[in-house]
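**Student:** structural data only, the sequence is not supplied:
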């Protein structure tokens, strides 16, 4: 486990500060994360600790660790891996990687642990002993290039300068002095860059042991306590450069950590020494408003910075200090945002709750309300005056360039590591990273300002540019209008080999082509052109999109609750306003129907609709609608007496009675009056059907049932008929032979009746003689089916069934 330290190590910085013009704010928390001391060394101290290489990768087998000593000769310097009790001495005798004996640089070669390198935890510790007594312990971290850090394009200007899109690397002999000459280095930077940066970052590799700080060079803001400044020209900036941040060593820098935002915040915070914030200058006094990005000044006004990760929770007549969680920590609070010009005074809702006795914090966790003074933002304005420029006129988009000063040009791993860390400073995504001895949820500048401001860290470096691309002009296919929920195309003309660098709210976008799809309307878009030789144009004029209203998401309605009867359809409808039209879809495919009502009957997929207004904006797609087809089973008809019924008798046709169904019987396709039950008594020849109807009006009709009432036969039974009447052949195709037995001479008529009881043939009277009589009847014209032959005389009638085929 990392060891926690209770003491801070301070170094004199008077010689460092003497060169700077303007206001300087130093932040001591870096020292707390790096080192701890038992007591101030009598003479010997560590000027810097450096690693070669400064950035490792997963395959690095070992690195050289050097501690450069100042002020004398230590009795011993030792290294110990975290979690180990074994210490190894660093040597100054030209062995074990040490380059020069007796030069005050103590060295040791550190081999990769079995678990590999780990950027997120302390690797180990350097201990300094003076006269045999441990005086100092220094934490050693490793910076690791991971697979998430791609190789940037590195361009070399000369043997002393190289650059990527995010890093300008200059060599200088920083190892032999405690600072880099920022003014000289900045002027060198501006030889290749336009005056378009608000801030500069200076990072020293290897650098020296001390805290980060911010130096203000130019200020015209009133109402925040800072005096007017105009010293940017001494650094090569004629009009724009506001100040610079300074990281004296690589291990305390990351473009996404709170230190980056904290030092930048010092451009505005806190210089109000004539207000109730005076006890915290250049940070915040111990108070609830120190719980943001800027923290407190350790030891009171003029002190170096320290974190204050607490919320004030009211409990009756007291306040309890409760630690913030990672998600809400390291975000600029309302007071800080006001001082930065990012919100109006009306949005500063919280009052400042400031310890009356600044030395009380942090002796306890619960404090009576009488321990505090209370102020509003209006109290501050009454003391300091209104902020000018105010929120409506203040700058919200910032640019920052990073200059890395190293003893020799950085390696590919070192450039990739820094390029990655500076690029992600432009994002708006929180990332969990190591911050000293602990892990924190780091918020880039945009997120830390609650999306009130942006920070561009991309460089536009021009080297040996005799010509640069012309200032581009952005065009739009629809006059810079965009439908809500949609996007529009912005474009710029490119020549062969050129690429476009698009910006939104001053931050570069990933798209480097001549066209982008854009939909944001809270800020503006710009673009610059980079030629094939790497030379960059001026940025275009800013364009802002106008958001057009989006039609309301349609709601599809149906008068039948999206149900319909088989063989039918239902109506779907949407409501339209003037100038709107609807586009209907089935299974995602357009139906090419644009009326507000359609007839629909498909059930395997879903119907949807989209509304388009007169300006061409489309609504969100409606909810999917799936129809339900109602299918009825044809009723099955049963007959109580069969379908051939003797003369004078009846039969009952019926089906199963089902709740919710209504019935209607038909005879020869005509409805039978009052025949509305599940059964019906039949006494006539006919073709009978039953139609059922459910509660939703769906109907289906049964198959027909043919009922035949046999003709009346008088005086003869079946046996008697067979003795007097013969038909052959039966079945018959064309000629039916009829044999009739007569007991005496008489006359008969012949009739043929079909199965429905309809007469299809009737003869004149035929004379019979005593005995058997044979008659041949041509029936070719009859349709195939069952028939009855009726023989009738003056006394009786009898019949016989035959079947006509073909």
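**Tutor:** Ah, there it is. Values in this document were obtained by computation on a predicted structure and should not be read as measured data. Numbering: from 1, shown residues only.
**Student:** going forward, measure contacts and count neighbours with C-alpha atoms only.
**Tutor:** Will do.
**Student:** list the contacts of residue 338.
**Tutor:** By C-alpha atoms under 8 Å, 6 or more residues apart in numbering, the contact list for residue 338 reads 344, 345, 348, 391.
**Student:** double-check that it belongs to a strand.
**Tutor:** No: going by DSSP: H, G, I helix; E, B strand; the rest coil, the assignment for residue 338 is helix, not a strand.
**Student:** coming back round to it: for residue 371, state which of the contacts of residue 338 is nearest.
**Tutor:** For the contacts of residue 338, the residue nearest residue 371 by C-alpha to C-alpha is residue 348; the value is 22.7 Å.
**Student:** for the longest helix along the chain, name the packing helices and strands.
**Tutor:** Counting residues, the longest helix found in the chain (DSSP state H) is helix 412-423. Using 3 or more C-alpha pairs under 8 Å, 6 or more residues apart in numbering; DSSP states H and E, the elements in contact with helix 412-423 are strand 55-57, strand 143-145.
**Student:** buried residues of the last one, list them for me.
**Tutor:** Right, the one you point to is strand 143-145. 143, 144, 145 (16 or more other C-alpha atoms under 10 Å).
**Student:** export the residues you listed to TSV and append columns for distance to residue 211.
**Tutor:** Below are these laid out as TSV (distance: C-alpha to C-alpha, whole Å):
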residue	distance to residue 211
143	18
144	22
145	24
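**Student:** adding another structure so you can compare the two:
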């Protein structure tokens, strides 16, 4: 089911590595074998989030794999999220060269062993989370949300004080619910006196790979022009929230965004939709403390094959091509 790391597709074969690498025969996924103690430390102490542990590991990956990847996904060899971790997926930015999305230009790729190609590294905390977890959501974090000062609250109630909601949409509308949260704008009802009703939604996320990217996300990613983003409302200063069977009632302050006001706020996106990157290359590495079984190889390889398909997969889930309406693609290969 796998071939050794001496495969001729790998670079720097003569250099010693900290870890043992194995490649699946379909050339889509690989594994990084740690000792039991190293793996326990990585999982129990969230080694991915510790730069002192993460950077040497990625540098080691580059001793075996060429510097041709936009993203590196580390996938834990776990059936589901370990109890020691608080996230299903996490993206850590490495470089950004896009202006007009509210994000500064930076490049830390040399710290990781890349010469400017690597955009981000991600960890998914379950073996099949490329398909059944937040892969689309985490990729979106390369471009969003750095644009809008969104708000959210922790629980329903009255006399609430909302707070800035970081890199997610919170109580923000869109043509559809967003990968990074937010509601469907067309369901919003104005009740008067800053009171609103809207169909249920998640301020943080809306169901993993079960929804596509919305227009605002696609614009920030460079997939559509700003003129294709429908007007939407963002709510801050949220003071009450009631959760009903299928709707939310809330009171808040409203700001309406149009394509013109987005440009006034952010400036023009550069590169524009005409010149933006739309085809990406992804390396998938399973982190494990035991060699993967045939069944484990098959599971993770199937998720990589599905996510990189450039066609409708015929299910209710969205691969990357589907989520971008066929505008963008991801190639997954060793």
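**Tutor:** Structure received. Keep in mind the model is a prediction, meaning the values are calculated, not measured.
**Student:** TM-score, when you put one on top of the other?
**Tutor:** Once superposed, the chains reach a TM-score of 0.75 (TM-score structural alignment, normalised by the length of structure 2), with 281 aligned residues with a C-alpha RMSD of 2.9 Å.
**Student:** now the helices and strands packed on helix 412-423 of structure 1 in TSV, with distance to residue 331 of structure 1?
**Tutor:** What follows is these, written out as TSV (distance: least, C-alpha to C-alpha, whole Å):
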stretch	distance to residue 331 of structure 1
strand 55-57	29
strand 143-145	25
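**Student:** for the residue nearest the centre of structure 2, what are its contacts?
**Tutor:** The geometric centre of structure 2, computed from its C-alpha atoms, lies nearest to residue 138 (C-alpha atoms, centre = their mean), at 1.0 Å. By C-alpha under 8 Å, 6+ apart, the contact list for residue 138 of structure 2 reads 89, 90, 91, 122.
**Student:** for the second one, the count of nearby residues, please.
**Tutor:** Yep, that's residue 90 of structure 2 we're talking about. 22 (other C-alpha atoms under 10 Å).
**Student:** just give me the match in structure 2 for residue 771 of structure 1.
**Tutor:** Per TM-score structural alignment, there is no equivalent position to residue 771 of structure 1 in structure 2.
**Student:** for residue 746 of structure 1, see how far away residue 771 of structure 1 is.
**Tutor:** 11 Å (C-alpha to C-alpha, to the nearest Å).
**Student:** check residue 29 of structure 1 too.
**Tutor:** Distance from residue 29 of structure 1 to residue 746 of structure 1, by C-alpha to C-alpha: 140 Å.
**Student:** sorry, back to before: could you find the counterpart of the residue nearest to the centre of structure 2 in structure 1?
**Tutor:** Aligned against structure 1 by TM-score structural alignment, residue 138 of structure 2 finds its counterpart in residue 263.
**Student:** which helix or which strand is home to that match?
**Tutor:** Secondary-structure assignment from DSSP states H and E places residue 263 of structure 1 in helix 258-265.
**Student:** show me what secondary structure element comes after that helix.
**Tutor:** strand 296-297.
**Student:** for the spatially closest residue to residue 110 of structure 2 that is not a sequence neighbour, which three-state class applies?
**Tutor:** Using C-alpha to C-alpha, 6 or more residues apart in numbering and skipping the chain neighbours, the partner closest in space to residue 110 of structure 2 is residue 116 (6.9 Å). What three-state DSSP gives for residue 116 of structure 2 is coil.
**Student:** how about the contacts made by the equivalent of residue 116 of structure 2 over in structure 1?
**Tutor:** Under the alignment (TM-score structural alignment), residue 116 of structure 2 pairs with residue 239 of structure 1. Residue 239 of structure 1 sits next to 195, 232, 233 when contact means C-alpha under 8 Å, 6+ apart.
**Student:** so which of those is the most crowded?
**Tutor:** residue 232 (24 neighbours).
**Student:** isn't that residue up against residue 238?
**Tutor:** Yes: using C-alpha atoms under 8 Å, residue 232 of structure 1 is in contact with residue 238, at 6.6 Å.
**Student:** how much space between residue 548 of structure 1 and residue 481 of structure 1?
**Tutor:** From residue 548 of structure 1 to residue 481 of structure 1 the distance is 7 Å (C-alpha to C-alpha).
**Student:** give me the more crowded residue out of these two.
**Tutor:** residue 481 (19 against 15).
**Student:** ok, and the closest non-adjacent residue to the more buried one?
**Tutor:** residue 546 is the one closest to residue 481 of structure 1 (C-alpha to C-alpha, 6+ apart), at 4.7 Å.
**Student:** alright, calling it a day.
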